[in-house]
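Peer 1: let me see the structure of the following:
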Amino acid sequence: MVTLHPYLNFNGNTEEAFNFYKSVFGGEFLVLQRFSDIPDAGRIPAHELDKIMHIALSIGQGTILMGTDSLESMGHTVTMGNNFHLSLDTQSVEEATNIFKALSEGGKVDMPLEKTFWGAYFGMLTDRFNIKWMVNHDLKQEAKEQALTPEAETTTL
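Peer 2: Here you go, the predicted model:
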């Protein structure tokens, strides 16, 4: 089953916005990654390194509010209509692939579906109705679940 989460884009004030949302909804940040945390951070100007690459806050049972700072140095701009994505978490790589392929038909692939440095199978697209989507499958969680699944016992006679 797919889980849907809103993903918000900000003009450099993601941290301020999410501290506000945290004061409203309570809880703790599930993830807080800065652009300085990425492997090729050297290509990002020093004044943008402390900006938020990804943040996540649980705001209810099964709902996670996520966000990022849009970096001007990477050609990102935020305007009404492109300041959010619908982010889908899938149960498998196959489900992610099928959904991504179906949603992108007649639309535009913004980031191909691929394995990422943060341990996900992830891609971004704009569908034919100009809605922005993120499709994600957590490969690290999948590995944890597989490690916890007891293997079938075999007996030899």
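
Peer 1: drop to CA atoms for contacts and neighbour counts, all remaining ones
Peer 2: Will do.

Peer 1: just to check, P112 is in contact with T126?
Peer 2: No - checked against CA atoms under 8 Å, the pair P112 and T126 is beyond contact range at 11.5 Å.

Peer 1: compare these two and say which is more crowded by neighbours.
Peer 2: Regarding P112 and T126, a neighbour count based on other CA atoms under 10 Å identifies T126 as having more, with 21 against 13.

Peer 1: to compare against the first, here's another:
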Amino acid sequence: MKLIPFLDFNGQAHEAMAFYANALGGTVTSEMKYRDMPPSDGMPGCNEMPPETLDHVAHAQLEVGGAVLMAADGPSDGKGGATTINVEVGSVEEAERVFAALAEGGEVRMPIAETFWALRWGMLVDRYGKPWMVNCMKPS
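Peer 2: All right, here's what the predicted structure looks like:
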């Protein structure tokens, strides 16, 4: 299992991740804009996003040493703050178990389900008001 900080920006994710890569000596290893996302059940794709946000970052990943930092440009409702903990697990069963455990007494924002990038992904805010994502990535 990996715990990965996920930073939420308001249109500045590309610039911020480039800054962090330079400052930390890392590399931005992936970046996807909202306009490049395929439509997916429950996830905002390019058809659901306001036109002015299509060039905002839907996902960016910075790697430095053995550490990973992820980020995106909203959409954010302001609840829970601007940092989310992303839990990356190795199996669908573990993803569903961890998601259910963290969601107990909390609020599910995006039910755990298959997406175009993950066998399982979901978002929640735990009973203490902290935002989480659970990911079980599809094999490369």
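
Peer 1: now what about the TM-score between them?
Peer 2: The TM-score (TM-score structural alignment, normalised by the length of structure 2) is 0.88; 134 aligned residues with a CA RMSD of 1.5 Å.

Peer 1: residues contacting T29 of structure 2?
Peer 2: T29 of structure 2 makes contact with 60-63, according to CA atoms under 8 Å, 6 or more residues apart in numbering.

Peer 1: how about CSV for those residues, with secondary structure, distance to N86 of structure 2 and neighbour count added?
Peer 2: Formatted as CSV, those follow (DSSP: H, G, I helix; E, B strand; the rest coil; distance: CA to CA, whole Å; neighbours: other CA atoms under 10 Å):
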residue, secondary structure, distance to N86 of structure 2, neighbour count
A60, strand, 13, 21
Q61, strand, 12, 18
L62, strand, 14, 20
E63, strand, 15, 17
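
Peer 1: give me the number of residues near the nearest residue to C46 of structure 2 once chain neighbours are set aside?
Peer 2: Distances taken as CA to CA, 6 or more residues apart in numbering put R35 closest to C46 of structure 2, at 4.7 Å, once the chain neighbours are dropped. R35 of structure 2 sits with 19 neighbouring residues when counted by other CA under 10 Å.

Peer 1: what do you get for P38 of structure 2?
Peer 2: Neighbour number of P38 of structure 2 under other CA under 10 Å is 14.

Peer 1: was I right to think it contacts C46?
Peer 2: Yes - P38 of structure 2 lies in contact with C46 (CA under 8 Å); the separation is 7.0 Å.

Peer 1: before we move on, back to that, surely the residue nearest to C46 of structure 2 forms part of a helix?
Peer 2: Yes - R35 of structure 2: assigned to a helix according to DSSP: H, G, I helix; E, B strand; the rest coil.

Peer 1: that one against P51, yeah?
Peer 2: No - checked against CA under 8 Å, the pair R35 of structure 2 and P51 is beyond contact range at 9.0 Å.

Peer 1: quick one: which of the contacts of T29 of structure 2 is nearest A13 of structure 2?
Peer 2: Closest to A13 of structure 2 out of the contacts of T29 of structure 2 is A60 (7.6 Å), distances taken as CA to CA.
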